[in-house]
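1. Sequence and predicted model, in that order:
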Amino acid sequence: MLDEWKMMTRTAAFAAGNFLSCLSLFLYIHINELAWHPTSPTRLVPIDATRANPELIIKLSRESLKTDRPKEKELFITVSEKWLCKSVRLGNKMCMLSSAIATAASRNITFVMSQSHRPCNWIIQLRQLFANLKFVKQIPSTVVKKWHTAKENGPYLYSKIPDGRNVSITGYRQSWKYFRSKEQQAAIRKAFTFTTRYENFANQNLAKARQSYIHIENPILIGLHMRIGDLVTVKSGKRLATKAFYDAALYKAFLHFNKSPAIIFVAASDSPKLAKKMLSDAAEKYNIFWSSGTAFEDMATLSKCNNSIISGGTFGFWTAWLAGGVTFYNANASLPDSPFSRRYIESNFILPSWISVAWV
């Protein structure tokens, strides 16, 4: 029995020795191949120094095969909750969000949203309007308060957002120059994908527009946003677009599309009674369909038109930007020598490809 045990021990030792010899030979060949490879990730010592040292061969082989690299610290960007929850309307919220989303896309960092113990109503509503905002990671506001705050120099100026740190941005950020690249624009369009509720409303609303002019095949849908509301009473220096602007804009669009009888103007306003009164004469010349939804529903509807006419403001900007196509804009949006005219820079707000409509 003892002899059999000794024989088994010798056999195991012999097998182990052969295994180590084969392993050393394999690693020796592997190291030789790596030493000559121009893209070898590890600087190897001369082969002669390894021949008598199997342990060194194993060590160098393991190092040469490593693919793990230390991960860079994940950085975040968000919109200051104080600003996102301000008592300003939807278009301004979209400007704030878009500047942060575009920055995240171009720098490969993470866009997040701040989360308080009691979230503001605006954040809830934005998530109800835009489907993909529901999936955005939320960071406690107590953490966000410790981040760097990036202020803007002016609402219509492009203010550089610092890199290399966690950032909470403030300001209105009313400039298309925050999202110039295709990559940034794609990220914003993805973020501003409407939820099923508003997507369905827009499709049904435009189906009604086509049904209203059933004799028209393949209609050209031109979204017409008429901002009136606060501009009637607030003396901010923003010029209220009057009947003269809409007459000029409708006619310019009509000419642009070669006086096509297939044009349907899909109109929406924050003051529908006044808006319809302004367009009472135009309704006898053109095909006009009125969208009678909420602000969110009108945003979804106008953004799905082929082209746009906008009278001013950020709401109109976003309906036109999301729609794409041809956009006709109010070239006289500010009153001369007013506080607004001194800070409004049209080239920062209006896209270069958009067509101006002068009317005063």
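-> Alright, I've got the coordinates.
2. contacts, neighbours, all on C-alpha from now
-> Will do.
3. all helices of this protein, in order?
-> Here the chain has its helices, by DSSP state H, at 2-36, 54-64, 81-84, 90-107, 121-129, 141-144, 182-191, 196-212, 243-256, 272-278, 295-303, 313-323, 339-343, 346-349.
4. Just send those helices back as TSV, with distance to Gly229 and mean neighbour count too.
-> Below are the helices of the chain laid out as TSV (distance: least, CA to CA, whole Å; neighbours: other CA atoms under 10 Å):
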stretch	distance to Gly229	mean neighbour count
helix 2-36	73	13
helix 54-64	69	16
helix 81-84	22	18
helix 90-107	14	21
helix 121-129	20	16
helix 141-144	34	15
helix 182-191	28	16
helix 196-212	23	17
helix 243-256	15	17
helix 272-278	9	16
helix 295-303	12	24
helix 313-323	11	23
helix 339-343	17	14
helix 346-349	21	16
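5. how about those helices in TSV, adding distance to Ala331?
-> Supplementary listing: these in TSV, determined by distance: least, CA to CA, whole Å:
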stretch	distance to Ala331
helix 2-36	66
helix 54-64	64
helix 81-84	29
helix 90-107	19
helix 121-129	30
helix 141-144	40
helix 182-191	25
helix 196-212	28
helix 243-256	9
helix 272-278	19
helix 295-303	20
helix 313-323	12
helix 339-343	12
helix 346-349	9
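6. Ok, which of those comes nearest Lys285?
-> Lys285 lies closest to helix 243-256 among those, at 9.8 Å (CA to CA).
7. Give the other helices and strands that the closest one contacts.
-> Under the contact criterion of 3 or more CA pairs under 8 Å, 6 or more residues apart in numbering; DSSP states H and E, the helices and strands touching helix 243-256 comprise strand 327-330, strand 355-357.
8. returning to that earlier point: just tell me which of the helices of the chain ends up closest to Thr233.
-> Among those, helix 272-278 comes nearest to Thr233, with 13.7 Å by CA to CA.
9. re the thing from before, out of the helices and strands packed on helix 243-256, indicate the one that is most buried.
-> strand 327-330 (a mean of 24; mean count of other CA atoms under 10 Å).
10. Name the surrounding residues that touch that strand.
-> The contact list for strand 327-330 (CA atoms under 8 Å, 6 or more residues apart in numbering) reads 241, 245, 249, 253, 307-312, 320, 354-358.
11. From the chain's centroid, how far away is that strand?
-> For strand 327-330, the distance from its own C-alpha centre to the chain's C-alpha centre is 23 Å (CA atoms, centre = their mean, to the nearest Å).
12. okay, pairing it with this:
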Amino acid sequence: MEHGKFLCYTYNGRLGNHMFQFASLTGIAALNNRTIIVGMDDYLYKVFDLMNVLVIRNRDICNSFDLIEEGLGCCKFDARLMTLREDKNFKIGLYLQSWKYFYHVQDILLRQYRFRDNISKTAMRIVNEIRLTHRQHSLTLIGIHIRIGDIANEMHNRNGLVIAPEGYIYKAMDYMKSKFPNSIFIVASDDMEWAKNVLDLRLNDSVHLLEKDNMPYIDLAVLASCDHVIQTVGSFGWWAAFLAGGISIYYPHPGRVGSAGEARYNYEDFFPPNWIPIDV
């Protein structure tokens, strides 16, 4: 392949992580006149109708590219990556979780992250069924993503990564309800039993829990179809909020103060300035 024309990424983590990596490469590619290489079997290519990429059957060619990695941690902007040597192709890693890598190409990215037709149609069917259940078409739909899963395990707990507390979820819901009285909360989680136990206490709110066996990309497409989003912690909820494009509420302490988990973040790099933190 011609030198100095292509970029690959390293595919660390799951769907939300992949989205950060591809989004950041999109921003870097735009500044350096590069084309991103995507494999036919790549998760993102199966979920999104990606444009202006080079799609190849096998991404082994990427192994011949020079590898450069972020040097500051998963959730901190590394400005070094924004300017690349013109005579080399690069593979860029690791997690690249900062909006600053791609704020200048947000419109392009929203077009890139259009769900494939089968996913979009399934999500729209779910949303329309929810509207029909409540017999109103003027509802404000507020998505909630509750991340429990791996964050609850011993390793992450030891490193200081935390689950957003119940009080945060209630306070965020109250904030949204004060702004949009005629609303319904659509909830996705990787632990629906935990979410149900917490939200069963909200007897005066209209809450719809998505099916626990949904594929992650279906949950993401449903949340992205909402008017506004409440996220807890993690990259999946972050992208639901970004794609929805409305008001985004976030929990501002995903790492315990003074912990290794907190040290991974620069919160100003991770959370866009127009998003709203709610503390408890």
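-> All right, it came through fine. On a predicted model such as this, the values are computed, not experimentally measured, just so you know.
13. just to revisit the earlier point, which of the contacts of strand 327-330 of structure 1 lies closest to Thr196 of structure 1?
-> For these, the closest approach to Thr196 of structure 1 (CA to CA) belongs to Ala320, at 20.7 Å.
14. Give the aligned equivalent of the closest one in structure 2.
-> Matched by TM-score structural alignment, Ala320 of structure 1 corresponds to Ala241 in structure 2.
15. try Leu206 of structure 1
-> Under the alignment by TM-score structural alignment, Leu206 of structure 1 pairs with Val127 in structure 2.
16. Then Ala253 of structure 1?
-> Ala253 of structure 1 maps onto Met176 in structure 2, with residues paired by TM-score structural alignment.
17. Could I get the contacting residues of that match?
-> Listed by CA under 8 Å, 6+ apart, the contact set of Met176 of structure 2 reads Ile142.
18. and stretch 61-75 of structure 2, how far out from the chain's middle?
-> For stretch 61-75 of structure 2, the gap between its own C-alpha mean and the chain's C-alpha mean amounts to 20 Å (CA atoms, centre = their mean).
19. And for stretch 86-106 of structure 1?
-> Using CA atoms, centre = their mean, the offset of stretch 86-106 of structure 1 from its chain centre is 8 Å.
20. and what of stretch 326-335 of structure 1?
-> On CA atoms, centre = their mean, the centre of stretch 326-335 of structure 1 falls 24 Å from that of its chain.
21. Relative to Lys160 of structure 1, which of the helices of structure 1 is closest?
-> Using CA to CA as the criterion, the shortest distance between Lys160 of structure 1 and these is 9.9 Å, found for helix 90-107.
22. with structure 2 superposed, average distance for that closest one?
-> Superposed on structure 2, helix 90-107 of structure 1 shows a mean distance of 1.4 Å to its aligned residues (mean CA distance after the TM-score superposition for structure 1).
23. Which elements pack onto that helix?
-> Judged by 3+ CA pairs under 8 Å, 6+ apart, the packing partners of helix 90-107 of structure 1 are strand 76-79, strand 110-111, helix 182-191, helix 313-323.
24. can you list those in a markdown table and add distance to Glu4 of structure 1?
-> Rendered in a markdown table, the data for those read as follows (distance: least, CA to CA, whole Å):
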| stretch | distance to Glu4 of structure 1 |
| --- | --- |
| strand 76-79 | 68 |
| strand 110-111 | 67 |
| helix 182-191 | 74 |
| helix 313-323 | 85 |
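25. Of those, which is nearest Arg210 of structure 1?
-> Going through those one by one, with CA to CA as the measure, helix 313-323 comes closest at 17.4 Å.
26. OK, contacts around the counterpart of Ile228 of structure 1 in structure 2?
-> The alignment partner of Ile228 of structure 1 in structure 2, by TM-score structural alignment, is Ile148. For Ile148 of structure 2, the contacting residues are 163, 189-191, by CA under 8 Å, 6+ apart.
27. Ok, Leu220 of structure 2 next?
-> Applying CA under 8 Å, 6+ apart, one finds that Leu220 of structure 2 lies in contact with 236, 239-240.
28. Can you lay out the helices and strands packed on helix 243-256 of structure 1 as a markdown table showing distance to Ile58 of structure 1?
-> Conversion of these to a markdown table gives the following (distance: least, CA to CA, whole Å):
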| stretch | distance to Ile58 of structure 1 |
| --- | --- |
| strand 327-330 | 67 |
| strand 355-357 | 69 |
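29. Go through those strands and name the closest to Ser61 of structure 1.
-> Using CA to CA as the measure, strand 327-330 is the one of those that comes nearest Ser61 of structure 1, at 62.5 Å.
30. mean shift of the closest one relative to structure 2?
-> Compared with structure 2, strand 327-330 of structure 1 is 0.6 Å away on average (mean CA distance after the TM-score superposition for structure 1).
31. For the contacts of Ile148 of structure 2, which ones persist in structure 1?
-> With both residues aligned by TM-score structural alignment, their matches' CA atoms under 8 Å, the contacts of the contacts of Ile148 of structure 2 that structure 1 also has are 163, 189-191.
32. Most neighbours among these, please name it.
-> Greatest neighbour count in those, by other CA atoms under 10 Å, goes to Ser189: 23 neighbours.
33. so what corresponds to that residue in structure 1?
-> Ser189 of structure 2 maps onto Ser269 of structure 1 when the alignment is built from TM-score structural alignment.
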